[in-house]
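Novice: Curious how this folds, go ahead:
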Amino acid sequence: MSVFRSLPMLLVMGIIFFLSQQSGTTLAIPQIYGLDKCLHMLAYGTLAATVIYAVPAHAFHNRNPWKTRMLILLFCVFYGMTDEFHQSFIPGRDVSFFDLLADAAGAGIVLLLEQMPWVRERIMLHR
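Specialist: Presented below is the predicted three-dimensional model:
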């Protein structure tokens, strides 16, 4: 993993950390049912996309490319777990298993989309 290609991933991780650092009253998220889960999916889907960008292309062409994808998913879920733990110390925030599920779903959807031939072709053009 090159440092340059890791910068977007580190930026997304920093943004997620910054947002989880905010108290529950500081974040002005409209009270729309399910919106918070959609935002979790978006954040962790973006994280998964930046991890895919950071991982060398040959990791997806080895004997078992699903191993690479599973490691990316585990990385994103682990970061989500640390984020939920971190939120337990922030006033107005709490730990939510459903937030963690939304994190995993967002990362998983991106990893499944990466499998689509038309998506993969565009990714390979930029590697």
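Novice: Only C-alpha atoms from now on, for both contacts and neighbour counts.
Specialist: Noted.
Novice: List the residues that contact the residue sitting nearest the centre point of the chain.
Specialist: By Cα atoms, centre = their mean, the chain has its centre lying nearest to Tyr44, at 2.4 Å. By Cα atoms under 8 Å, 6 or more residues apart in numbering, the contact set of Tyr44 is 76, 80, 103-104, 106-107.
Novice: Now Gly24: closest residue in space, sequence neighbours ignored.
Specialist: Gly92 (4.3 Å; Cα to Cα, 6 or more residues apart in numbering).
Novice: How much space separates that neighbour from Leu27?
Specialist: From Gly92 across to Leu27, the span is 10 Å (Cα to Cα, to the nearest Å).
Novice: again, but for Met124
Specialist: 37 Å.
Novice: From what I see, the residue nearest to Gly24 and Ser20 are in contact.
Specialist: No. Using Cα atoms under 8 Å, Gly92 is not in contact with Ser20; the gap is 10.8 Å.
Novice: More neighbours: these two, which one.
Specialist: Between Gly92 and Ser20, counting by other Cα atoms under 10 Å, Ser20 is the more crowded of the two (18 against 12).
Novice: Can you tell me the SS state at that one?
Specialist: helix (DSSP: H, G, I helix; E, B strand; the rest coil).
Novice: To compare with the earlier structure, here is another sequence to fold:
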Amino acid sequence: MMRLVDFLGLLSYCLFIYGLSDQASLSAPMWFDHQDKIYHAGAYFVMALLAWRCLRHWLNVPIILALLSVTLCSLYGISDEWHQSFVDGRSADIADWMADTAGAGLAMFGLSRLGKRNRTA
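Specialist: The predicted model follows:
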């Protein structure tokens, strides 16, 4: 049952991001340049955690689990940027994809640090 719940959580989040990407423009307050990269990293940080939760039911090798989570998020980020290239008012941006991948990587780095801390405690 938890496998299904975790999968549906990840799928729902991916659909949420797709819905945001399908909008012609998003209005968010901008206080500094490249602030949108923080939004991208934050969104894919969450996606990586959801991917990790979903994949952990099938994988128990931490490094493989982390790398696969980041890879899946990065691939979704590429597909999201490609999708945006077809949306009026939007464009594909490699820097956005890099921020997506960095956010996913930070999530897995954070999980690895928590795992190490819990093993030594």
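Novice: quick one, helices of the first structure?
Specialist: Under the criterion DSSP state H, the first structure contains helices at 3-21, 35-54, 65-87, 97-113, 117-125.
Novice: just how off-centre is the shortest one within its chain?
Specialist: Here the centre of mass of C-alpha atoms in helix 117-125 of the first structure, compared against the chain's by Cα atoms, centre = their mean, to the nearest Å, lies 20 Å away.
Novice: Now do it against helix 97-113, angle only.
Specialist: 80 degrees (axes from the mean of the first three to the mean of the last three Cα atoms, to 10 degrees).
Novice: next one: the second one
Specialist: Helix 35-54 of the first structure and helix 97-113 are oriented at 40 degrees to each other (the same axes, to 10 degrees).
Novice: on average, how far is helix 35-54 of the first structure from the matching bit in the second structure?
Specialist: Average distance, helix 35-54 of the first structure versus aligned residues of the second structure after superposition (mean Cα distance after the TM-score superposition for the first structure): 0.7 Å.
Novice: what's the answer for the first one, then?
Specialist: Taken over the aligned residues, the distance from helix 3-21 of the first structure to the second structure averages 0.9 Å (mean Cα distance after the TM-score superposition for the first structure).
Novice: Quick check: buried residues in that helix?
Specialist: Within helix 3-21 of the first structure, the residues that count as buried by 16 or more other Cα atoms under 10 Å are 5-6, 8-10, 12-13, 16-17, 20-21.
Novice: Please apply the same query to the second one.
Specialist: Going by neighbour count (16+ other Cα under 10 Å), the buried part of helix 35-54 of the first structure is 37, 39-54.
Novice: gap between Ser27 of the second structure and Leu50 of the second structure?
Specialist: With the distance defined as Cα to Cα, Ser27 of the second structure ends up 26 Å from Leu50 of the second structure.
Novice: wait, I meant Asn118 of the second structure
Specialist: Taken as Cα to Cα, the span from Asn118 of the second structure to Leu50 of the second structure is 20 Å.
Novice: got it, and Asp6 of the second structure?
Specialist: The spacing between Asp6 of the second structure and Leu50 of the second structure, counted by Cα to Cα, is 7 Å.
Novice: Alright, I will stop here.
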